[in-house]
Structures are given as C-alpha cells and as structure tokens.
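# What shape does this take:
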Amino acid sequence: MIPRALIRKQRAIVLALFTLIAIIIVIGAGTGYSSLSYNRLIPTLLGQGTFKEEFVLFSLRLPRICITLLAGMALALSGSILQGITRNDLADPGMVGINSGAGVAVAVFFLFIPIEAGTFAYLLPLAAFAGALVTACLIYLFSYSKKDGLQPFKLILIGVGFSLALSGTMIVLISSADYHKVDFIAKWLSGNIWGDDWKFVWAVLPWMALLIPFALYKAARLNLLQLGDPAAIGVGVSVQRERIVLLLAAVALAASVVSVTGGIAFVGLMAPHLAKALIGPRHQLFIPIAILIGGFLLLLADTIGRNAADPDGIPAGIVVALIGAPYFIFLLFKK
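You can find the predicted model right below:
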C-alpha cells in the first residue's frame, strides 16, 4: 500500500514537470534560426499566422519538439527498466551498447539497403530494433552464468566493450561510403536530432503508446526483481522470463528513438536517478516522473544546442554528454 502523502507528492512533482516542459516548448517554439515572436505563437497555432510563420512553427519547430520530447521520455523509461532488471544504477541504453547496436544497424540499412523515401521513416526504427536486440541478447548471454545468474557489474563492463567494438565497426562501414552518407552518419553519432519531420513522429508514437503503459503495468515486477533473484522467485516470479520480456521492451524503446535522434547517451542514466531522489525507489511512483524528466532534459539540451551556434547549432547529444559524463563519473565513484 502506497501512502497517500507519497501519491500527493508524486502528483505535485508531475504537475511541476509538465509546467517546466510547457515552458521549454514555448521557448523552443519561439527561438531559432528563423525568428517567430512569442506574441505570434497563439495566433499562428490558431491558423491566423502568415505563411512563413505557419511553415516555421508547424513544419520546422513543432515536429522537432515532439520527436525530442518523445525520445527523451523513451530513453528515460528504457534506462529505468534496465536499471531495474540488472540491479545496477549505472545501466543506460547508451552505456551498455544498445545504442551502438542500433547505430550499426542504421548504418547498414542506410548505406547498403535501397529503400523508397516514403517508407524509410517507418522501416528505420525496425532496423534499429533488430540491431539493438541482437546486441542486447549477446550482452545478456555473456554476463549470465547458470551458477550466479545475471551479474550486473559484469553486464556493464561487457556492454561498454560491445559499445567500443561496435563503434569500430561503424568506422569501418563508413570508411568507404559516399561523402553525403558519411556526413549523415557522423551527425547521427553526435546525437543530432535529424528526424525532425511529422512522419518520424508518427513512426515513433506507436512504440511509445504501447510500451509506456506496458512498463507501468510491469512496475510491480520490477520492484520484486530489484530485491534479488531469491526473493523474487520466493514470491512466484518467473525471473528469467520477466527479465527477457522487460529487456525487449527497453531495447524497443531505445532503438525506436535513437534511429531518428542519433546516439544520445546519459538521459537514460540521469532521469531515473533524479526521479528516485525526488520520490523514492518504487517503480510505480518514480517511472512516470523519470519519463517526464527525460523528456525535459533532452528538450532542454536540444533547445540550448539549437540556439548556441548558428545556423546548425550543437547536437543535443553533445549538450547532454557535457552534463551526463560528470554525473556518470560521480555515480561510478559513489557506487
């Protein structure tokens, strides 16, 4: 039974995060290379703007804001699930090699598979999911033993090793590719939000609509897995089956968004920790907060990076890394 005071606290935090996200959305919609004054936002939203204002808002700003918000939410939820099933506070889809596996699949798909432009946005998340899934399965197998079960610290080390190996594979793949394609992959590696079109929003949205409720439904199982295998088995949890199902969900969440946002790390690491610090370790309480924190962090990073340098700005992945890398080092020493 969750105390009413905690539920009220969670609702207050969720409301505050919604407010912060709304503020960042307004700031992001009104700033950028093409100016759109704040007093023209509401008239433009209501269809009373000029052609230029409507083009900037509906074709450039809003789809980018939506895909960035969805990506931050998905990465935060993926990190929350990974930390729960591995019982390791350093787990993150970028740190354990899932993003790199998705990146190699995206590179192979983009460089070598001819595809029609109309279906590219919808097939890209599937290709990224396939690459991330193979990587996650291999990391899981190498870090699991029949005697000790899943070894969380070993999983992180193996994940980092896979990430480095896959980064080398990516360099080999692009070494002989066409210049324009190499430029795209280089931007992807730096965490540049390139899929800033409505078709990418519609491609990612079904994954989010399915997997966010699923993760919330499995929150009680994550609480039990966090206690350790003996305790979870003692109350009737099929540990291996639950881990595999939840791992698939985490991989799908990360792969679906990094395919269009690039290799963004640390969001899935920081958001769950910040949420736990605010509300405690129960997954039912902190997962919704972590999702909103992830969306806020990536949206803030992209807004800062987009306006830090003209005309292309700084990729959101680099801005997040400037914050996340010191935080990761702090956690490493702390844990």
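# When you work out contacts or count neighbours from here on, use the C-alpha atoms and nothing else.
Noted.
# Buried residues, stretch 106-124. List them.
Val106, Ala107, Val108, Phe109, Phe110, Leu111, Phe120, Ala121, Tyr122, Leu124 (16 or more other C-alpha atoms under 10 Å).
# cool, and stretch 52-60?
Glu53, Glu54, Val56, Leu57, Phe58, Leu60.
# I'd say Pro311 and Gly305 touch.
No: the pair Pro311 / Gly305 is not scored as a contact, 10.8 Å apart, by C-alpha atoms under 8 Å.
# the helices in the stretch 51-200 of the chain, which residues?
51-54, 62-86, 98-112, 117-142, 152-174, 179-189, 198-217 (DSSP state H, counting those that start in this stretch).
# The shortest one - contacts with which helices or strands?
The one in question is helix 51-54. Judged by 3 or more C-alpha pairs under 8 Å, 6 or more residues apart in numbering; DSSP states H and E, the packing partners of helix 51-54 are helix 41-45.
# Go ahead and name everything in contact with the helix it packs on.
Ala29, Gly30, Gly49, Thr50, Glu53, Glu54, Leu57 (C-alpha atoms under 8 Å, 6 or more residues apart in numbering).
# Mind listing what's buried along that helix?
Leu41, Thr44.
# Can you tell me which of the helices of the stretch 51-200 of the chain is most buried?
For the helices of the stretch 51-200 of the chain, the largest average neighbour count (mean count of other C-alpha atoms under 10 Å) is found in helix 62-86, namely a mean of 28.
# So what angle separates the directions of that one and helix 152-174?
140 degrees (axes from the mean of the first three to the mean of the last three C-alpha atoms, to 10 degrees).
# Leaving out chain neighbours, which residue sits closest to Phe153?
Asn88 (6.9 Å; C-alpha to C-alpha, 6 or more residues apart in numbering).
# before we move on, what about Ala254?
Leu75 (5.5 Å).
# Look up how far Arg243 lies from the one you found.
Distance, Leu75 to Arg243, using C-alpha to C-alpha, to the nearest Å: 18 Å.
# to compare against the first, here's another:
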Amino acid sequence: MKTRQKKAVRASLVLLLLCLCVLLISLNTGTIRLSPVEVLKTAVGLGSPRDSIVLFDYRLPRLLIAMLAGLGLGIAGCLLQGLSRNALADPGVIGIHAGAAFGLILFLRFFGTLEGSFTIFIPLFTFIGGLCAAGLITFFSFDRKAGFLPQRLLLNGIALAAGFSALTLVLSLRLDEEVYSFAAYWLAGNIWGREWIHVLALLPWLLVLVPYSFFHAGALNMLSLGEAPAAGLGVNVAKQRAGLLLCAVALSSASVSMAGGIGFIGLAAPQIARRIAGPLHQYVLPLSGLIGMLILMAADTIGRSLFAPVGIPAGIVTAALGAPYFLYVFRKSTHS
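Reported below is the predicted structural model:
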C-alpha cells in the first residue's frame, strides 16, 4: 500500500511539473510570442499593455479551460471504467459526448447566441443532454433478472451515440451560418471557451464534482468488484452507482461544453494511471485527472503551433493519438 502511495505521489509531482512546462510553452506560443521573462513580468503587472491583453484576455482563459476540461475528462473516464468494469469505457465512445452535443444544439436553438451572461447555462444544457444519453444507455444495459450488465454498455453506447449525432446534425442544419460554423468547430474538438466568463461557467462544476469523486473512491473500489461483492461489503450499490454515474456524466458534459467534442482522454488517462499506481481509485482518480489535464494542454498547444497560423482543433490531435491507442486496447481486451 505504501509503495503504491509513494509511486502515486511521485507520479503526481512529475505530472504537475510537466503541466507547468506545457503551460509556460503554451503561453509563449502564438502569433505574438511572449518569452518566459515577459510572461512573468506581465503576470505581476509589469508587462506592456499589448502583452497584458495577449496574456490575460486570450491565452490564459483558453489554457485554464484546457486544464479544467482535461481534469474533468480524465476523472470522468476513470469513474465510467470503474463503474462499468470495462477498460474501453470513455465518455466519447459510449455516447455521453453525443448527448452533450445534442444539449448544446438545443441551447443554440433556444438562446441563439454564445455571448453574454447566457453562456453560464451552457454546461447545464450539455449536462441534460449527456444525462439523457446516460439514462438510455443504462436502461438498455439493464436486465430485469441479471441487473446491470456492463458488457452491454459499449455496444449500446455506440448505437445511441449514432442516434444522438443524427439528431444533432438535423437540428444544426436549421441554424444560421455563423452558429452552424461554431457547431462544426465544437464537434471537431475546438477549445472555444476563451473568455473569463467561460472559465467561471466551468469552474463551479469541477469544484463540486472532483472532491465528490475523490470522497467516494472507496465505494468505487468495491463497485469495481461487481454488484454482489460490493453489496456483501455493505455498499448501497444502487445509490453509489447512481451518484457516481451522475458525477461522471456531469464532469464530462461540463468539460466538453467549453472544450468541444474532445475524445479518447477519458479512455487513455485512467489506463495510464492504473499502470502507474495500480487499481485503487484513491490513487487512480487524481492521476487520471492530471494525465487528462496534461494531454489536453499539450494537444491544444500542438494544434495551435504545429501549422501556425492555421490552428488544428485539439480534438483532432487527441483523436490522432487516441485512435491507435483505442485499437490497441480493444485488441488486447478481445485476446485476454
């Protein structure tokens, strides 16, 4: 136990250091370059007006969105894999992101704008859409006699994701050209939240849900063993599973509401974390969040700088890295 704890602490410190390095690199990346010295001077109020605008009005809000969304997606994927006992479970793969996209399109149809104070309601709409998807997936994965069947989760999720994607496409075709262009960028995984109001819209969700997931890590350990063993150990299976599933849906839906349709982070981050710290979720959950944060920050930085001045959505970068990893995990799971 102590060995795993030490490994988890060391890995967390290394990940935090890497996140800091990526943060400094990203703050220096763009059409207007800011050296680390200029970044530090601007951060303490000694920079030029131009540098202050670049740092505080453009780059820092976007980076904070990437950090918060990556954290949320990594933890959400870990929760889903623990609840489903399926290494392939990912909010994007099983259809929660498709439901969140449907919720976003409903928001656009209802409000017709992405500006002003209405932005604060976007995570709520994506959560409702993701919750509808999760509810349907759970319903179709439940057997009256055998109870919840994790092995049905992936196929049901893929099927429902296709259905929600079709509904989203139909609704998006009825939007005006500017809003439709935004929806297309969102679906590609473009981090669009670049103002402080977007950070404020996302931050409360993580401040509540991340501690909740950490507090229930012990229950998740028992649920990972199966319903019968968990019930035998005194866990209220229905209550804990519902609470943790809602937490996972809310984390992933709120995260993608500001970061776009980012995939594969929820798949890869928990598996990498388990290889480092073992199966116990009190160690795996924090590591999954930090790994997700690092992946999304790096993907956004690569997408903005690789083909500058033309930016590539972070979702495309994560998909390019994640698709081969998904095939590897799928092949490994089918041959195990």
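# rewinding a little: tell me the one of the contacts of helix 41-45 of structure 1 nearest Ala252 of structure 1?
Ala29 (29.0 Å; C-alpha to C-alpha).
# so the closest one touches Leu57, yeah?
Yes: under the criterion of C-alpha under 8 Å, Ala29 of structure 1 makes contact with Leu57 at 6.7 Å.
# which residues do the two both contact?
By C-alpha under 8 Å, 6+ apart, the residues touching both Ala29 of structure 1 and Leu57 are Leu36.
# The residue mapped onto Gly262 of structure 1 from structure 2: what's it in contact with?
Here Gly262 of structure 1 is matched to Gly260 in structure 2, going by TM-score structural alignment. Gly260 of structure 2 is in contact with Tyr185, Trp186, Leu187, Ala188, Gly189, Asn190, Ile191, Trp192, Gly315, counting by C-alpha under 8 Å, 6+ apart.
# how about the first one, what's its partner in structure 1?
Aligned by TM-score structural alignment, Tyr185 of structure 2 pairs with Lys187 of structure 1.
# And Ala133 of structure 2, by the same measure?
Using TM-score structural alignment, Ala133 of structure 2 lines up with Thr135 in structure 1.
# if I read this right, that match contacts Gly97, doesn't it?
Yes: if you go by C-alpha under 8 Å, Thr135 of structure 1 and Gly97 touch, sitting 7.0 Å apart.
# what touches both of the two?
With C-alpha under 8 Å, 6+ apart as the test, Thr135 of structure 1 and Gly97 both reach Phe162.
# Structure 1: which residue goes with Ala161 of structure 2?
Aligned partner of Ala161 of structure 2 by TM-score structural alignment: Ser163.
# swap that for Gly243 of structure 2, please
By TM-score structural alignment, Gly243 of structure 2 lines up with Val245.
# and its match, what helix or strand is that in?
helix 239-261 (DSSP states H and E).
# repeat for Met222 of structure 2
helix 217-223.
# so that helix matches what in structure 1?
With TM-score structural alignment as the criterion, helix 217-223 of structure 2 aligns to 219-225.
# ok, now stretch 37-53 of structure 2?
Under TM-score structural alignment, the match for stretch 37-53 of structure 2 is residues 39-55.
# what's the answer for stretch 291-305 of structure 2, then?
With TM-score structural alignment as the criterion, stretch 291-305 of structure 2 aligns to 293-307.
# That stretch vs structure 2, average distance?
Aligned to structure 2 and superposed, stretch 293-307 of structure 1 gives a mean residue distance of 0.4 Å (mean C-alpha distance after the TM-score superposition for structure 1).
# chain center to that stretch: distance?
Here stretch 293-307 of structure 1 is found 12 Å from its chain centre; the criterion is C-alpha atoms, centre = their mean, to the nearest Å.
# what does stretch 161-168 of structure 2 give?
For stretch 161-168 of structure 2, the distance to the chain centre is 19 Å (C-alpha atoms, centre = their mean).
# got it, and stretch 211-224 of structure 1?
For stretch 211-224 of structure 1, the distance to the chain centre is 17 Å (C-alpha atoms, centre = their mean).
# and it, how far apart are its ends?
Using C-alpha to C-alpha, the two ends of stretch 211-224 of structure 1 sit 20 Å apart.
# Run through who's touching that stretch.
77, 81, 84-85, 231-232, 237, 242, 246, 249, 253, 282-284, 287.
# One more: stretch 289-304 of structure 1?
10, 13-14, 17-18, 20-21, 24-25, 27-28, 65, 68-77, 80, 193, 267-268, 271-272, 274-275, 315-317, 319-320.
# please redo it, this time with the cut-off set to 6 Å
Contacts with stretch 289-304 of structure 1, where a contact means C-alpha atoms under 6 Å, 6 or more residues apart in numbering, come from 21, 28, 68-69, 72-73, 76-77, 267, 271-272, 275, 316, 319-320.
# tell me the centre residue of structure 2?
Leu73 (2.1 Å; C-alpha atoms, centre = their mean).
# That one pairs with which position in structure 1?
So, by TM-score structural alignment, Leu73 of structure 2 is matched to Leu75.
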